[in-house]
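structure, please.
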Amino acid sequence: MVRLSIEPLTKQAFAPFGEVIEIDGAISLSINQGFAERFNDLAEIDVTAEGGQTNISWFFASMRPAPIAIRLMERHPLGSQLFMPLNGADWLVVVCTDPRKPESYRAFAATGKQGVNYARNCWHHPLLVLKAASPFLVVDRKGDGNNLEEYWLDETMQLDLMPDRHEA
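This is a model prediction of the structure:
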């Protein structure tokens, strides 16, 4: 069994897999007569392959038992996929360059103020939350074509995460 270490989610560390969505360092605009602040261009949404369109949805994710067993990786060959937490709770991100190679896996601790935009074809684990019923805004692709590939890890390759839990 391989235990993945969990590192902080930073733009630089996550760059090979996509984009970190956060307002730290972003340029803001004062709008609505000064009663709101707008941050533009936080992600490059990539969904138009083969006539795809933007899909905006709301997910509610459940916690998995600890240690978290990493048994399935997925990727989307026709578009990026953005996840932004809506409850301010910390969460986890697991990615890899090749699901058959344990050394290519990385685990990141995201704050409740950080989202990710997985690049097209980025292998990632389905949503991993540290608080029950965690809501997420999701921006991804809808349309024709097969935009989901899954890879199930076999019994000989077991990856586990042991996060610090911040349960409600």
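
use CA for all of it now, contacts and neighbours both
OK.

tell me the SS of residue 33?
At residue 33 the chain is in helix, as set by DSSP: H, G, I helix; E, B strand; the rest coil.

mind checking how far the residue nearest the centre of the chain is from residue 96?
Residue closest to the mean C-alpha point of the chain, counted by Cα atoms, centre = their mean, is residue 116 at 4.7 Å. Residue 116 sits 14 Å away from residue 96, going by Cα to Cα, to the nearest Å.

now do the same contact list for the closest residue to residue 1 other than its chain neighbours.
If the residues on either side of it in the chain are set aside, residue 1 comes closest to residue 158, at 4.9 Å by Cα to Cα, 6 or more residues apart in numbering. Shown in contact with residue 158 (Cα atoms under 8 Å, 6 or more residues apart in numbering): 1, 2, 69, 70, 71.

which residue packs closest to the second one, ignoring adjacent ones?
Nearest in space to residue 2, with sequence neighbours left out and distances taken as Cα to Cα, 6+ apart, is residue 159 at 4.8 Å.

one more, so I can put them side by side:
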Amino acid sequence: MTLRIALAGSPVHVAAEPLTSEAFASFGSVVQNPRPDLHPSTASSSSSSAAPLPRGAVSANQGHAIQYRHASQVRDLYAERAPSRTASGPVVSVFVCAARPLSSQGTFTVCVLERHPFTTQMFSPLVSSADTYLVIVAPTLATSGADGTGASHSSAVLSSGGLPDLRHLRAFVASGKQAVTYGAGTWHAPMVVLGREGTTLDFVVTQFANGVPDEDCQVVEYEGDGCVDIRVSLKAPTTTTTSKL
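Now for the predicted structure:
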């Protein structure tokens, strides 16, 4: 289901920042090797010089691997929260995402946000010709019909919680060594791959679904004078970006 919203108000300024577990914690989780400096053979040694394993890690595969347990939360909330109570199941798919062009100012324009209200969604990048992507997320407003920009709306989207809070939208730059899990109901932009024209980044996407469109995915499209511009600077962490809402 897509909800189209015409907005007016003061600009939103967002600066892209590096993706870290701490910064992303309120939106989901970042999955990556927490200790790339630690080799399995060193950690599995029985000698006194063996490197200590981090909390939650165990030596595995006869000492040839390190297993970091509970790396990300996987949740299926359909049975307890979806209005239709239609049974859900796991879905694993592959997304081949083309690199998106940036503006001459090194910014990217977003006018669509979506969420999956009853499931987590994990994007795991595969080795591809591109290796960087942009993660754009927003908190959810209270169910009041407001969207944080002065506009007011009513829609079935609100039955699963409020609209995106554009005033507190965040953007993160991720590498191909990082997977990301969006928490259930987290508003996010469709995947944005960064890189040269003609390159792609492939993702294995893991989630749950029940085949009911309004329960599997809810989409908000922002409209204004031509389009709503949510511009995220990628030049440097100190550079701000401008949205025209």
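
count the residues that sit near residue 69 of structure 2.
10 (other Cα atoms under 10 Å).

what do we get in structure 1 for it?
Using TM-score structural alignment, the partner of residue 69 of structure 2 in structure 1 is residue 40.

hmm, its match is touching residue 31, no?
No: Residue 40 of structure 1 is beyond contact range of residue 31, at 11.9 Å (criterion: Cα atoms under 8 Å).

which parts of structure 2 are helices?
All helices of structure 2, identified by DSSP state H, fall at 21-24, 40-43, 78-81, 213-216.

residues in structure 1 aligned with the first one?
Just to be clear, that refers to helix 21-24 of structure 2. Mapped onto structure 1 using TM-score structural alignment, helix 21-24 of structure 2 covers residues 11-14.

ok, back up a step: please report how far whichever residue in structure 2 pairs up with the residue nearest to residue 2 of structure 1 lies from residue 14 of structure 2.
When structure 2 is aligned by TM-score structural alignment, residue 159 of structure 1 is paired with residue 230. Using Cα to Cα, residue 230 of structure 2 is found at 8 Å from residue 14 of structure 2.

the two: who's more crowded?
A side-by-side neighbour count of residue 230 of structure 2 and residue 14, using other Cα under 10 Å, places residue 230 first with 24 against 21.

tell me how far that one lies from residue 77 of structure 2.
Residue 230 of structure 2 is 31 Å from residue 77 of structure 2, by Cα to Cα.

over to residue 140 of structure 2?
17 Å.

contacting residues for residue 1 of structure 1?
Counting by Cα under 8 Å, 6+ apart, the residues that residue 1 of structure 1 touches are 157, 158, 159, 160.

is it true that the third one touches residue 4?
This points to residue 159 of structure 1. Yes: using Cα under 8 Å, residue 159 of structure 1 makes contact with residue 4 at a distance of 6.7 Å.
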